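A.B. asks: Predicted model, plus sequence, below.
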Amino acid sequence: MMETQRFLLVWALVLVSGERSESVRCFASIDLNTGECDSEIGDVNEDDCCQNPNYGYQTADGACQSCGPPTWSSWSSWSLCTTLCGEGVRQKSRKCYGIGQSECENPIDKLHVEPCIGTCCNGEGWDSWLPWTPCSVTCGGQGVRKRQRV
């Protein structure tokens, strides 16, 4: 039944259009977190596909373009700190999808950067050494002992 509805929708979109724009692969939705098109409707002209702002279409370079107004994706997770020990920075980012993406061009809205301190130290450098482990052999021969610091 869903296939019949899609066929009828595509057919209706083709009949409605008087002038022809470029034919595109039209999709019923776009995942704003991944930028991927979902639920393909079929090949229709771009103007017809974008009669519904929730729809999206595949561009010539393979990207999915949302038909709706510019919309921000969710923020990514914070990156790791750029330094293992001491002061560094971490960042998170998001993308803009939709027609008129130039409204999303403020770099502050795309990327957040903040200072961080590497998690392997106390902020002043390496911590002290931990105690040695017991020798790997108990009697005779060569063994190994280890110690570490964080």
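C.D. replies: Yep, that arrived.

A.B. asks: make it CA atoms for all contacts and neighbour counts henceforth
C.D. replies: Fine.

A.B. asks: Which helix or which strand is home to the nearest residue to residue 115 once chain neighbours are set aside?
C.D. replies: Among residues not flanking residue 115 along the chain, residue 89 sits closest, at 4.3 Å (Cα to Cα, 6 or more residues apart in numbering). Using DSSP states H and E, residue 89 sits within strand 87-93.

A.B. asks: got it, and residue 27?
C.D. replies: Using DSSP H and E, residue 27 falls in strand 23-30.

A.B. asks: helices or strands up against that strand?
C.D. replies: Packing contacts for strand 23-30, counted by 3 or more Cα pairs under 8 Å, 6 or more residues apart in numbering; DSSP states H and E, involve strand 37-45, helix 46-49, strand 56-58.

A.B. asks: mind listing what's buried in the first one?
C.D. replies: Residues of strand 37-45 classed as buried: 37, 38, 40, 41, 42, 43, 44, 45 (neighbour count, 16 or more other Cα atoms under 10 Å).

A.B. asks: want to compare, so here's the second one:
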Amino acid sequence: MISRLRLDREAARFSSIFRFHDAPWYYLLTGADFSNDDKPDLIVVSAIVEVAKEGILYVGFLDDFYFDSEGQLDRLILQEVSRRPITLDKPAVESGDAEDVQRFYPIDGDNFVLRYSEAITLNVQYVKLTETSDAADTEPLQT
């Protein structure tokens, strides 16, 4: 009932009483602190994992997450995952959208399980989908 009525959200009047203080991962990985209007449609997770002594960047859409018996984050379930070695990083000035896509390699499979204990860094990005108008889709770009 507390979650349903959003009494535990950071901006809620009585959050100091109702907030689950031992569950910071829950709020981060669900976007629960956003207002209903601003709640993200997708959550993208990026993580660096060391594989064969090389840093690999994994990026995918968060599908689910699990905690261990002590309440610590255990694993993340990602979908539509891509990867690339960190060594393929380029300065931001040189990289373009087409180059970024080519540097990533898709990973086959329906679910990618990322064990949190193996992640060196973790980035969480909230994505809010917006509707595009038909007029904007049909108008040519001006240069």
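C.D. replies: In hand now; what should we look at? These numbers were taken from a predicted model, which means no experiment stands behind them.

A.B. asks: Now the TM-score, please.
C.D. replies: The TM-score (TM-score structural alignment, normalised by the length of structure 2) is 0.24; 63 aligned residues with a Cα RMSD of 4.8 Å.

A.B. asks: and residue 13 of structure 1, what helix or strand is that in?
C.D. replies: helix 2-16.

A.B. asks: what does that helix rub up against?
C.D. replies: Helix 2-16 of structure 1 is contacted from outside by 41, 42, 43, 44, 45, 48, 49, using Cα atoms under 8 Å, 6 or more residues apart in numbering.

A.B. asks: could you redo those as CSV and give each row distance to residue 65 of structure 1?
C.D. replies: Putting the contacts of helix 2-16 of structure 1 into CSV (distance: Cα to Cα, whole Å) gives the following:
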residue, distance to residue 65 of structure 1
41, 14
42, 15
43, 14
44, 14
45, 14
48, 14
49, 11
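
A.B. asks: that older thread, nearest to residue 97 of structure 1, of the buried residues of strand 37-45 of structure 1?
C.D. replies: Distance to residue 97 of structure 1, by Cα to Cα, is smallest for residue 37 among these, at 11.4 Å.

A.B. asks: correct me, but the closest one touches residue 97?
C.D. replies: No - in terms of Cα atoms under 8 Å, residue 37 of structure 1 does not count as a neighbour of residue 97; the distance is 11.4 Å.

A.B. asks: Kindly provide the distance from the closest residue to residue 56 of structure 1 other than its chain neighbours to residue 113 of structure 1.
C.D. replies: Nearest residue to residue 56 of structure 1, sequence neighbours excluded (Cα to Cα, 6+ apart): residue 66, at 4.2 Å. Distance of residue 66 of structure 1 to residue 113 of structure 1, computed by Cα to Cα, to the nearest Å: 27 Å.

A.B. asks: Looking at those two, which is more packed in?
C.D. replies: Between residue 66 of structure 1 and residue 113, counting by other Cα atoms under 10 Å, residue 66 is the more crowded of the two (30 against 13).

A.B. asks: tell me which element the closest residue to residue 125 of structure 2 other than its chain neighbours is part of?
C.D. replies: Among residues not flanking residue 125 of structure 2 along the chain, residue 44 sits closest, at 5.0 Å (Cα to Cα, 6+ apart). Applying DSSP H and E as the criterion places residue 44 of structure 2 in strand 42-51.

A.B. asks: Nothing else from me, thank you.
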